[in-house]
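Colleague: Give me the fold of what follows.
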Amino acid sequence: MLGLRRKAMIAPSGQPIDHDAETMRLQLLGDPNLMAQIEQAQPEFASAARNDPARFAELLRQTRSQQQAAELAAKEELSLLNADPFDVEAQRKIEERIRQQAVLDNMEHAIEYSPESFGRVTMLYIDAEVNGTKVKAFVDSGAQQTISE
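Modeller: Here you go, the predicted structure:
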C-alpha cells in the first residue's frame, strides 16, 4: 500500500504552516483590493499575511476556534430556551432570535439582489446636441447586472 503525504512547509520561525492558511494568505497577497479591506478591518491579519506566515496561521486558528465556541454557546443557549416551552421569558428570547434571523436573511437577500443599494453609483452625463439643441444626456449602459468592485 502506498501512502502519500504532503511535504510540510516550514516558516522562517521553524514552525510548520497549515496548508489552508497558507493558501488563504497567498490569495490575500495576490488580491490588492481584498488586502486593502483586510488592512482596514483586521490590521493584525494583514500584517501577519505580509510578514509572518506562522502568525497568520495562528490568528486564523484562533478566529476559527472563537467562531466554533460562539456557535456552540448559541446552540446550548437555544437548547436551554427550548427546555421549557411555557417559560414566557424564554419565549421572548426565542422570538427575538427569530426576528434577528429574519433581519439577517433580509440583509443577505438585499445584498444578493440589490447590491447597488450598498455602494456608490456614479451616473454619467455628457454634453450632447440633438437636432441642433444642446442638452445634457444621461448615458445608460443597459447593463442588467451591477458589477461591484
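
Colleague: CA only for contacts and neighbour counts going forward, please
Modeller: Will do.

Colleague: Spell out, range by range, the strands that occur in this protein.
Modeller: Along the chain, counting by DSSP state E, strands occupy 9-10, 16-17, 124-130, 133-139.

Colleague: Which of those strands sits closest to E108?
Modeller: strand 124-130 (28.8 Å; C-alpha to C-alpha).

Colleague: just to revisit the earlier point, quick one: the strands of the chain as JSON lines, columns for distance to S117 and mean neighbour count too.
Modeller: As requested, these are exported to JSON lines (distance: least, C-alpha to C-alpha, whole Å; neighbours: other C-alpha atoms under 10 Å):
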{"stretch": "strand 9-10", "distance to S117": "43", "mean neighbour count": "13"}
{"stretch": "strand 16-17", "distance to S117": "40", "mean neighbour count": "16"}
{"stretch": "strand 124-130", "distance to S117": "18", "mean neighbour count": "11"}
{"stretch": "strand 133-139", "distance to S117": "20", "mean neighbour count": "11"}
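
Colleague: which one of those lies closest to A69?
Modeller: Closest among the strands of the chain, using C-alpha to C-alpha: strand 16-17, at 23.3 Å.

Colleague: helices and strands around the longest helix belonging to the chain, which ones?
Modeller: As assigned by DSSP state H, the longest helix anywhere in the chain is helix 53-83. Under the contact definition 3 or more C-alpha pairs under 8 Å, 6 or more residues apart in numbering; DSSP states H and E, helix 53-83 sits against strand 16-17, helix 19-30, helix 43-51, helix 88-113.

Colleague: One more, so I can put them side by side:
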Amino acid sequence: FKTHPNVLKELNYHNPKMAAVMRDSPEEEAVQVMRDHILAQGAAGFNRTYDANREETEMKNRLLTNPMDPTANEYFGRQIEQKNIMEQYTQTMNEYPETFARVLMLYIATEVNGKPVQAFVDSGAQSTIMSSACAERLDILRLVDKRFEGVAVGVGSGKILGRIHLVNLKVKGEDGGMGGEDVHLPCSITVMDSEKGLGDKNMDFLFGLDMLKRHRCSIDLQRNALVLNTMGRQVVTPFLQEYQLDTTKGGTRDFDADAANAELEKAQMDSVAEVEAAELAEAEAKSAEETGEAAAGTDDTTMTDAPGAGAGAGAGPGSGPGPG
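Modeller: Just a heads-up that it's a prediction; the model follows:
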C-alpha cells in the first residue's frame, strides 16, 4: 500500500478505517490486520449466504405445505422483483451507461455592460430572471422598474424586485463556419431578490422561455449549442463545458481534488464513527437489559425462598406453644 498510493486511495474510499490502519501501522502488523479483515469478510459472506439459503429452503417448504402461505408468497415476490431490477440495471449498465453519469446543465457565455456572465438556458422558466446580486455586479440594478415588483410562484416562491425593460445582451458565436460572429440581443429581465428569490443561489441568471421565443432559439443537443435566429441571421453559441464552469454550476473549473478527497475522507470517518457509536449504544442497552433481567431473577428467587425459611423455623423445637 505504501508503494502504491492509488491502491491505498481506493481502499480509503471503500473502507477509511482500514485504510488508516494500513497507512499508520508497521508492515507486519498491517499484513496481519489485512489477513484478519479478509478472514472476517469471508466468514461474514459465508454467514450471509448460509442464512439466505436457509431462509429460501424454509420458504419453499412452507409453500409445499401451504401454497397460499402469505409470508412465503411475499418472500418470493420480493425475490422476483429484485431479479427484475437487477436485470434492468445490468442491461442499462451495458447499453446506456451514460444514464448513471451526472448531466451537465446548459449554460452559454454572455456579456452585459462588458462584464461576462454565464446564462443558464432554461426553457422551463417562463421569464428571463436575474438575481439582484448579479444585477448589481453587472451595474444594471439601478435600471430596475419597481412598479413591476411582486411575488413569483412556482415550485417555490420568491420576491420580485422589479423589471429591467431593456438590456443589451452580447452572445458570442462559435469560431469557424456559420454563426462565428457575435450578436447583441435586446433582452428584458425580471430581477429577483437574491435572499428571497431564486431557489438555487448559484443560478443567478436564467435565460428563460420569453427570450428564447423572442429570438427564435433552438436547443440543438446534437451540436451541443444554442442556435439563435435573430435579425435576419443565424448565430450558433456552444454550451459551456465542465472545465468552463465552477463547481457550483456542476463544472470543474475551481475543483480542488485534495480538498474534495479530504472532505470525503472526513465524511466517511464521521459515518464510521456514527455506526460505531450506534453499535456501542445498542450493546450497552442490551447489556443493561440482561443485567435487569438477571436482577429480576435474583429477586424472584429470594421471594420464593423466604416462606420456606419461615416454615423451617416454625417446625423447630420450641416453636409451638409450651405445656401449660
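
Colleague: Superposed, what's their TM-score?
Modeller: Laid over one another, the chains give 0.58 as their TM-score (TM-score structural alignment, normalised by the length of the first structure), with 111 aligned residues with a C-alpha RMSD of 3.1 Å.

Colleague: circling back to that earlier point, quick one: which of the helices and strands packed on helix 53-83 of the first structure is nearest E77 of the first structure?
Modeller: helix 88-113 (9.9 Å).

Colleague: Against the second structure, what's the mean shift for the closest one, could you check?
Modeller: Overlaying the second structure shows helix 88-113 of the first structure at a mean distance of 1.8 Å from the equivalent residues (mean C-alpha distance after the TM-score superposition for the first structure).

Colleague: Adding distance to F45 of the first structure, write the strands of the first structure out as TSV.
Modeller: TSV is the format used below for these (distance: least, C-alpha to C-alpha, whole Å):
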stretch	distance to F45 of the first structure
strand 9-10	19
strand 16-17	15
strand 124-130	38
strand 133-139	41
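
Colleague: Figure out which of these is closest to Q27 of the first structure.
Modeller: strand 16-17 (15.2 Å).

Colleague: The closest one maps to which residues in the second structure?
Modeller: Following TM-score structural alignment, strand 16-17 of the first structure has no partner segment in the second structure.

Colleague: by contact count, what packs against that strand?
Modeller: strand 9-10, helix 53-83.

Colleague: just those: most buried one?
Modeller: helix 53-83 (a mean of 15; mean count of other C-alpha atoms under 10 Å).

Colleague: and L166 of the second structure, helix, strand or coil?
Modeller: Classification of L166 of the second structure using DSSP: H, G, I helix; E, B strand; the rest coil returns strand.

Colleague: So what does it match up with in the first structure?
Modeller: Using TM-score structural alignment, L166 of the second structure pairs with nothing in the first structure.

Colleague: Quick check: L166 of the second structure vs H4 of the second structure, distance?
Modeller: According to C-alpha to C-alpha, to the nearest Å, L166 of the second structure stands 59 Å off from H4 of the second structure.

Colleague: quick one, which of these two is more surrounded?
Modeller: L166 (13 against 8; other C-alpha atoms under 10 Å).

Colleague: so the more buried one makes contact with L185?
Modeller: No. Counting by C-alpha atoms under 8 Å, L166 of the second structure stays clear of L185, with 9.5 Å between them.

Colleague: how about the nearest residue to A110 of the first structure, chain neighbours excluded?
Modeller: S117 (8.0 Å; C-alpha to C-alpha, 6 or more residues apart in numbering).

Colleague: Please pull up the equivalent of that neighbour in the second structure.
Modeller: S117 of the first structure maps onto T99 in the second structure, by TM-score structural alignment.

Colleague: The longest helix of the first structure aligns to what range in the second structure?
Modeller: Counting by TM-score structural alignment, helix 53-83 of the first structure corresponds to 31-61 in the second structure.

Colleague: how big is the offset of that stretch relative to the first structure?
Modeller: So stretch 31-61 of the second structure averages 0.7 Å relative to the first structure (mean C-alpha distance after the TM-score superposition for the first structure).

Colleague: Just the strands from the stretch 101-250 of the second structure, written as ranges.
Modeller: If DSSP state E, counting those that start in this stretch is used as the criterion, the strands of the stretch 101-250 of the second structure fall at 107-112, 115-121, 129-131, 150-153, 157-171, 183-192, 205-207, 217-220, 225-230, 233-238.

Colleague: Roughly how far does G77 of the second structure sit from E290 of the second structure?
Modeller: For G77 of the second structure, the distance to E290 of the second structure - C-alpha to C-alpha - is 38 Å.

Colleague: Ok, A152 of the second structure next?
Modeller: 60 Å.

Colleague: do the same with A30 of the second structure
Modeller: Applying C-alpha to C-alpha to A30 of the second structure and E290 of the second structure gives a distance of 37 Å.

Colleague: Same drill for these two, tell me which one is more crowded.
Modeller: A30 (18 against 12).

Colleague: Identify the residue nearest S47 of the first structure in space, chain neighbours excluded?
Modeller: Closest to S47 of the first structure by C-alpha to C-alpha, 6+ apart is E39, at 7.8 Å.

Colleague: So that neighbour is in contact with F45, correct?
Modeller: Yes. Counting by C-alpha under 8 Å, E39 of the first structure touches F45, with 7.5 Å between them.

Colleague: what about the two, which has more around it?
Modeller: F45 (21 against 14).

Colleague: L8 of the second structure against A20, yeah?
Modeller: No. If you go by C-alpha under 8 Å, L8 of the second structure and A20 don't touch, sitting 9.2 Å apart.

Colleague: if you count what's nearby, which of the two comes out ahead?
Modeller: L8 (19 against 14).

Colleague: ok, now which ones touch the more buried one?
Modeller: F1, K2, A19, R23 (C-alpha atoms under 8 Å, 6 or more residues apart in numbering).
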